[in-house]
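S.K.: sharing a model prediction with you, sequence too.
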Amino acid sequence: MSDAAQPTLGVVFRPQSPPEALREIVEAVDASPAAELWLWEDCFLEGGVSTAAAALAWSSRVRVGIGLLPVPLRNAALAAMELATLERLAPGRVIAGLGHGVLDWMGQVGARVESPLTLLREYATAVRALLAGETVDAAGRYVALDRVALDWPPAAPPELVLGATRPKTLALAGELGDGVLLTGDTDVEALRAARAIVDEARAAAGRAGRARVIVYTALDPGRSDLRDAVLRRTDELAAAGADAVAFHGTASSPDPRPFLDVLS
């Protein structure tokens, strides 16, 4: 790797692996140098909250990210309850990702909304406030809460990131989130553009500190030059503004352990 500041490195447990494979992967990640393990709630495979709870219980130090919870599928108060519970069970090890979800999937379950951006704004605002221990009243287009407060808020809220690809959602992540989660097909130029949008929106909102930009990146774990490919991709993404990189395999080769061997 180059001498430049390196991003936090992690791997993804893709839901194309069966749930019963999770524990072995979690324990391997926890014993490796990887800092983060990311879980996907893709329809109609595995639940993000249930897998995160198991991963946190089966590990002792790795941070577990849910990337991401599709907001049309859950009431905002329920999401806050679930995330608060996870954070209290494993303080400082939860990364909560919220996003639109795949719109076609949302349509399949009768949850697609006319304005996904409005929903995400209302939802993220409410969840952030609830996790901060506030009593929330909301009468939005999609989120309606009447004097709702968590009885068991966490001592400190978990890191809250928004999944985004388009400019308006990227700006929302900078305004409301602790960071942004970018998909595995994000190239270097798209990453630079996303970094700029997020930073500008964060500054415009008067928020201090740097938003964390997390990038998924896909590689075939069976390639012969995997180590060189991982090092090269990490350097490229770091130079373009990534703060964290999570490597994942393909749908047909989802096991992330070859990446752990490279990171060791």
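M.R.: Thanks, I have the structure now.
S.K.: drop to CA atoms for contacts and neighbour counts, all remaining ones
M.R.: Noted.
S.K.: tell me where the stretch 1-150 of the chain has helices.
M.R.: Per DSSP state H, counting those that start in this stretch, the stretch 1-150 of the chain carries helices over the ranges 22-30, 48-57, 76-89, 103-108, 116-131.
S.K.: next, count neighbours for the closest residue to Val102 other than its chain neighbours.
M.R.: Spatial nearest neighbour of Val102, excluding adjacent residues (C-alpha to C-alpha, 6 or more residues apart in numbering): Pro70 at 7.9 Å. Pro70 sits with 23 neighbouring residues when counted by other C-alpha atoms under 10 Å.
S.K.: picking up where we left off before, same list (the helices of the stretch 1-150 of the chain) but as JSON lines, adding mean neighbour count and distance to Leu145.
M.R.: Formatted as JSON lines, these follow (neighbours: other C-alpha atoms under 10 Å; distance: least, C-alpha to C-alpha, whole Å):
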{"stretch": "helix 22-30", "mean neighbour count": "18", "distance to Leu145": "35"}
{"stretch": "helix 48-57", "mean neighbour count": "19", "distance to Leu145": "22"}
{"stretch": "helix 76-89", "mean neighbour count": "20", "distance to Leu145": "8"}
{"stretch": "helix 103-108", "mean neighbour count": "13", "distance to Leu145": "22"}
{"stretch": "helix 116-131", "mean neighbour count": "21", "distance to Leu145": "8"}
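S.K.: between these, which one is nearest to Ala251?
M.R.: helix 22-30 (15.6 Å; C-alpha to C-alpha).
S.K.: which strands or helices does that closest one pack on?
M.R.: Here helix 22-30 is seen to pack against helix 48-57, helix 257-263 when contacts are counted using 3 or more C-alpha pairs under 8 Å, 6 or more residues apart in numbering; DSSP states H and E.
S.K.: wait, Leu191 sits on Ala242?
M.R.: Yes: with contact defined as C-alpha atoms under 8 Å, Leu191 reaches Ala242; the gap is 7.5 Å.
S.K.: possible to save the helices of the stretch 1-150 of the chain as TSV with distance to Gln16?
M.R.: As requested, the helices of the stretch 1-150 of the chain are exported to TSV (distance: least, C-alpha to C-alpha, whole Å):
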stretch	distance to Gln16
helix 22-30	11
helix 48-57	13
helix 76-89	24
helix 103-108	16
helix 116-131	26
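S.K.: among the ones you listed, which is nearest Tyr142?
M.R.: Of these, nearest to Tyr142 by C-alpha to C-alpha is helix 116-131, at 5.9 Å.
S.K.: residues in contact with stretch 219-234?
M.R.: 1, 6-7, 245, 247-250, 253, 255-256, 258-259, 262 (C-alpha atoms under 8 Å, 6 or more residues apart in numbering).
S.K.: same question but for stretch 114-133, I mixed them up
M.R.: Contacts of stretch 114-133 (C-alpha under 8 Å, 6+ apart): 71-72, 76-77, 79-80, 83-84, 98-100, 113, 135-136, 138, 140-143, 148-150, 153-154, 156-158, 160, 168-169, 172, 176-177.
S.K.: Ala242 in helix, strand or coil?
M.R.: Of the three states, Ala242 takes coil under DSSP: H, G, I helix; E, B strand; the rest coil.
S.K.: tell me how many other residues surround it.
M.R.: Residues lying near Ala242 (other C-alpha under 10 Å) number 24.
S.K.: take this one as well and set it beside the first:
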Amino acid sequence: MHAAPTLGLILPPDQAPERFVGTARATEDAGVDELWLWEDCFGQSGTSTAAAVLAATSRIRVGLGLMPVPLRNVALTAMEIATIARMFPGRFLPGIGHGVLEWMAQAGVRAASPLTLLSEHATALRTLLAGDELSVDGRYVRLDRVRLRWPPEEVPPLLIGGGRPKTLALAGELGDGVILAGELTPGAAADVTRAAVRTVLDARATVGGEGAFPVVQFAGVRSDASADEVAELVASLGDAGATSVPLLALDADGEPERGDGIVRLATTIGALGR
């Protein structure tokens, strides 16, 4: 029997940036424990939005799922994570991943081997966040005696997002947790989550991984869904191995909400979490 997963709310980049702070405050006031942001091309910057939301709130944890590594120099990613982690210790949950490959091509940064890039980026990022100096000459990541001046005193868990088996295995081997996008539609299949968790944990076992391993499973639900509907969905994903279930508010057409429906779902989530 799995423990009940942490409930969260997703704030996707489908609304103007100036609305994020107010929505985040309302989400915290509703009693929600986690608020998740996406760094979609070509919407809001993930780290700047996370910093603004953290500064505007006092308790809620803010996850960023995820930062696409082709867009980012690993030294800059480390600097941004370290800065936010020092300013808001224990409240920032950073995630990295491939990003949407079509968007990476639009930006002129699509890698010939996304898996190699993600592996090199994750390995370097862990070293830099630990405060160590790093020189590396990889296929994609090249650094010469780089060390953070202000490494985080409390290193946040590095989450790796994925969906395909090789990326899930990499998350198990190199990550402190995994982000599963899954099907962002009502009634997302728990068996998909269960299979992904098995792949991740099997890979983690091969490298001797021990202890807790967060599994963040994104899911979509109608913003006017009843508390019982939300609870049933979350329970099924928790039984499949998810430890955190951030929910995306969907409108009647199955598209991300842009209005009051987001706060309405936050109120439902907050009530269930009490």
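M.R.: Everything's here; your move. Note that this is a predicted model, so its numbers are computed, not measured.
S.K.: quick one on the thing from earlier: Thr217 of the first structure is nearest to which of the helices of the stretch 1-150 of the first structure?
M.R.: Nearest of these to Thr217 of the first structure, taken as C-alpha to C-alpha: helix 22-30 at 17.1 Å.
S.K.: and the closest one with helix 48-57, angle?
M.R.: Angle, helix 22-30 of the first structure to helix 48-57, by axes from the mean of the first three to the mean of the last three C-alpha atoms, to 10 degrees: 50 degrees.
S.K.: tell me, helix 22-30 of the first structure lands on which residues of the second structure?
M.R.: Residues 20-28 of the second structure are matched to helix 22-30 of the first structure when aligned by TM-score structural alignment.
S.K.: repeat that for stretch 87-103 of the first structure.
M.R.: Taking TM-score structural alignment, stretch 87-103 of the first structure hits residues 85-101 over in the second structure.
S.K.: again, but for stretch 154-166 of the first structure
M.R.: With TM-score structural alignment as the criterion, stretch 154-166 of the first structure aligns to 152-164.
S.K.: run through who's touching the match of helix 22-30 of the first structure.
M.R.: 9, 11, 35, 49, 52-53, 56-57, 59-60, 262-263, 266-267.
S.K.: now it, how far from the centre of its chain.
M.R.: Distance of stretch 20-28 of the second structure from the chain centroid (C-alpha atoms, centre = their mean, to the nearest Å) equals 18 Å.
S.K.: and that stretch, how far from the first structure on average?
M.R.: The superposed stretch 20-28 of the second structure is, by mean C-alpha distance after the TM-score superposition for the first structure, a mean 1.1 Å from where its aligned residues fall in the first structure.
S.K.: go on, stretch 76-87 of the second structure?
M.R.: Mean deviation of stretch 76-87 of the second structure relative to the first structure after superposition (mean C-alpha distance after the TM-score superposition for the first structure): 0.3 Å.
S.K.: list the contacts for the spatially most central residue of the second structure?
M.R.: Note on the second structure: the residue nearest the mean C-alpha position is Gly65, at 2.6 Å, using C-alpha atoms, centre = their mean. By C-alpha under 8 Å, 6+ apart, the contact set of Gly65 of the second structure is 36-39, 94-96, 161, 179.
S.K.: look up how far Ile197 of the first structure lies from the residue mapped onto it from the first structure.
M.R.: With the correspondence set by TM-score structural alignment, Gly65 of the second structure lines up against Gly67 in the first structure. Distance from Gly67 of the first structure to Ile197 of the first structure, counting by C-alpha to C-alpha, to the nearest Å: 20 Å.
S.K.: over to Ile66 of the first structure?
M.R.: 23 Å.
S.K.: these two: which is more packed in?
M.R.: The residue with more neighbours, out of Ile66 of the first structure and Ile197, is Ile66; 24 against 20, by other C-alpha under 10 Å.
S.K.: Ala138 of the first structure versus the more buried one, what's the distance?
M.R.: 25 Å.
S.K.: same deal with Leu170 of the first structure?
M.R.: Applying C-alpha to C-alpha, the value for Leu170 of the first structure to Ala138 of the first structure is 23 Å.
S.K.: the more surrounded of the two?
M.R.: With neighbours defined as other C-alpha under 10 Å, Leu170 of the first structure and Ala138 compare such that Leu170 has more, 26 against 16.
S.K.: now that one: closest residue in space that isn't a chain neighbour?
M.R.: Ala164 is the one closest to Leu170 of the first structure (C-alpha to C-alpha, 6+ apart), at 5.3 Å.
S.K.: dump the residue contacts of the one you found.
M.R.: Contacts of Ala164 of the first structure (C-alpha under 8 Å, 6+ apart): 99, 170, 173, 180-183.
S.K.: same question, Gly211 of the second structure
M.R.: Counting by C-alpha under 8 Å, 6+ apart, Gly211 of the second structure touches no other residue.
S.K.: what do we get in the first structure for it?
M.R.: Match for Gly211 of the second structure (TM-score structural alignment): Gly209.
S.K.: with Leu76 of the second structure instead?
M.R.: Aligned partner of Leu76 of the second structure by TM-score structural alignment: Leu78.
S.K.: what does Leu180 of the second structure give?
M.R.: Aligned partner of Leu180 of the second structure by TM-score structural alignment: Leu182.
S.K.: touching, its match and Arg166? I think so.
M.R.: No: with contact defined as C-alpha under 8 Å, Leu182 of the first structure does not count as touching Arg166 (10.1 Å).
S.K.: who's more crowded, these two?
M.R.: More crowded of Leu182 of the first structure and Arg166, by other C-alpha under 10 Å: Leu182, with 24 against 11.
S.K.: for the more buried one, which non-adjacent residue is closest in space?
M.R.: Val215 (4.8 Å).
S.K.: what's around Gly140 of the first structure, how many residues?
M.R.: 13.
S.K.: quick one: map it onto the second structure.
M.R.: Under TM-score structural alignment, Gly140 of the first structure pairs with Gly138 in the second structure.
S.K.: which residues sit in contact with the residue nearest to Arg61 of the second structure when sequence neighbours are not counted?
M.R.: Once flanking residues are discounted, Arg61 of the second structure sits nearest to Arg91: 4.4 Å by C-alpha to C-alpha, 6+ apart. For Arg91 of the second structure, the contact set (C-alpha under 8 Å, 6+ apart) comprises 54, 59-62, 85.
S.K.: I'd like the distance between the counterpart of Val11 of the first structure in the second structure and Leu54 of the second structure.
M.R.: In the second structure, Val11 of the first structure lines up with Leu9, judged by TM-score structural alignment. According to C-alpha to C-alpha, Leu9 of the second structure and Leu54 of the second structure sit 15 Å apart.
S.K.: do Ala219 of the second structure as well
M.R.: Ala219 of the second structure sits at a distance of 23 Å from Leu54 of the second structure (criterion: C-alpha to C-alpha).
S.K.: before I go, just wanted to say thanks for your time.
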